[in-house]
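Engineer: Here is a sequence together with a model predicted from it:
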Amino acid sequence: MHNIRKLKIWNDSIDLVIEVYKALATMPVEEKYGLSSQIKRCAVSIPSNIAEGAGREREKEFYHFLNIAYGSSYELQTQLIICERLNFISLEINETLLNKLEEIQKMLFVFKENLKKNINI
């Protein structure tokens, strides 16, 4: 079991969720239950899966949830790019979000690889 509050990757992904919510505040109302809702779910999924995995007894289970978080990060990346192309969020705001997301993806990858070595997958 891990203390998620001490995990940089969890804290950084929580910060990203807050920034995503702020960036989507100006999206068209008709997207509230469409793309905006999907993006929010993806963003929240990243720290939520890190937390769920951290709370599991076995490192193999943690690895599984890190994989889910990693997949959600790529889903989020795709949706943010779609938002930008639809002019729902500006290039500048999106670049900031995508750069932070890329850092989280790198951390997730390294974390997964280190865990993988420990559990012999």
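Structural biologist: Arrived safely.

Engineer: going forward, measure contacts between C-alpha atoms and count neighbours the same way
Structural biologist: Will do.

Engineer: can you give me the helices for this structure?
Structural biologist: With helices called from DSSP state H, the chain shows them at 8-24, 35-54, 59-85, 91-119.

Engineer: Which parts of the last one count as buried, going by neighbours?
Structural biologist: Buried residues in helix 91-119, defined by neighbour count with 16 or more other Cα atoms under 10 Å: 94, 97, 98, 100, 101, 104, 105, 107, 108, 112, 115.

Engineer: Please produce CSV containing these, extended by distance to residue 17.
Structural biologist: Output for the buried residues of helix 91-119, formatted as CSV (distance: Cα to Cα, whole Å):
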residue, distance to residue 17
94, 13
97, 10
98, 12
100, 11
101, 10
104, 12
105, 14
107, 16
108, 16
112, 21
115, 25
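
Engineer: Nearest to residue 2, out of the helices of the chain?
Structural biologist: Closest of the helices of the chain to residue 2 is helix 35-54, at 5.1 Å (criterion: Cα to Cα).

Engineer: quick check: angle from the closest one to helix 91-119?
Structural biologist: Going by axes from the mean of the first three to the mean of the last three Cα atoms, to 10 degrees, helix 35-54 is angled at 20 degrees with respect to helix 91-119.

Engineer: Centroid-nearest residue for the protein?
Structural biologist: Nearest residue to the geometric centre of the chain (Cα atoms, centre = their mean): residue 46, 3.6 Å.

Engineer: and here's the other structure:
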Amino acid sequence: MAFHFKFEDLQVYQKALDFVDLAYETAQLFPKSELYILTSQYKRAALSIALNTAEGHGDSNAQFNRFLQIAKNSVKECVVCSTIARRQNYITQEQDKFNRAKLAELSKMIGSLQKYLKK
């Protein structure tokens, strides 16, 4: 069995990984002309949520909070990417709505963890 890291137990980290899967799935719907533009940006922003959550865990509460803020900003970036994809008709309104619901959930979870760290 592979070594288990503490950050892997965080529910927000697990949800972030789920969103990475969703972002990759969604990005497959984008045209090839967007490969190095919107597709790349969307995937990188989604990855940033999970990466920053993992990277900051185990540091001081203040440092972890800083990484969580970066993750939260990446959530906003994903919202914009999803909106652009919908406006360009790369994804449906329903897909955008689904993406936004997952992102809202992530944002709330990150915010709750930030509040807990400030106690």
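Structural biologist: That came in fine, so what should we check first? What you see is a predicted model; the values in this text were computed from it and never measured.

Engineer: Could you get me the TM-score between them?
Structural biologist: The TM-score (TM-score structural alignment, normalised by the length of structure 2) is 0.92; 115 aligned residues with a Cα RMSD of 1.2 Å.

Engineer: could I get the helices of structure 1 as JSON lines with distance to residue 2 of structure 1?
Structural biologist: As requested, the helices of structure 1 are exported to JSON lines (distance: least, Cα to Cα, whole Å):
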{"stretch": "helix 8-24", "distance to residue 2 of structure 1": "11"}
{"stretch": "helix 35-54", "distance to residue 2 of structure 1": "5"}
{"stretch": "helix 59-85", "distance to residue 2 of structure 1": "10"}
{"stretch": "helix 91-119", "distance to residue 2 of structure 1": "13"}
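
Engineer: one step back: and which of the buried residues of helix 91-119 of structure 1 is nearest to residue 32 of structure 1?
Structural biologist: Minimum distance to residue 32 of structure 1 across the buried residues of helix 91-119 of structure 1 is 18.2 Å, recorded for residue 94 (Cα to Cα).

Engineer: Can you tell me what the closest one aligns to in structure 2?
Structural biologist: In structure 2, the residue paired with residue 94 of structure 1 is residue 96, using TM-score structural alignment.

Engineer: Name all residues that make contact with the residue lying closest to its match once chain neighbours are set aside.
Structural biologist: Nearest residue to residue 96 of structure 2, sequence neighbours excluded (Cα to Cα, 6 or more residues apart in numbering): residue 82, at 5.8 Å. Residue 82 of structure 2 makes contact with 42, 96, 99, 100, according to Cα atoms under 8 Å, 6 or more residues apart in numbering.

Engineer: Please report how far the match of residue 94 of structure 1 lies from residue 6 of structure 2.
Structural biologist: Applying Cα to Cα, to the nearest Å, the value for residue 96 of structure 2 to residue 6 of structure 2 is 32 Å.

Engineer: try residue 67 of structure 2
Structural biologist: Applying Cα to Cα, the value for residue 67 of structure 2 to residue 6 of structure 2 is 16 Å.

Engineer: what about the counterpart of residue 36 of structure 2 in structure 1, how many residues close to it?
Structural biologist: Taking TM-score structural alignment, the alignment pairs residue 36 of structure 2 with residue 33 from structure 1. As a burial measure, residue 33 of structure 1 scores 9 neighbours (other Cα atoms under 10 Å).

Engineer: sorry, back to before: give the equivalent position in structure 1 for the residue nearest to residue 96 of structure 2.
Structural biologist: Using TM-score structural alignment, residue 82 of structure 2 lines up with residue 80 in structure 1.

Engineer: same thing with residue 70 of structure 2?
Structural biologist: For residue 70 of structure 2, the aligned position in structure 1 is residue 68, judged by TM-score structural alignment.

Engineer: Which residue comes closest to that match once chain neighbours are left out?
Structural biologist: Once flanking residues are discounted, residue 68 of structure 1 sits nearest to residue 49: 6.7 Å by Cα to Cα, 6+ apart.
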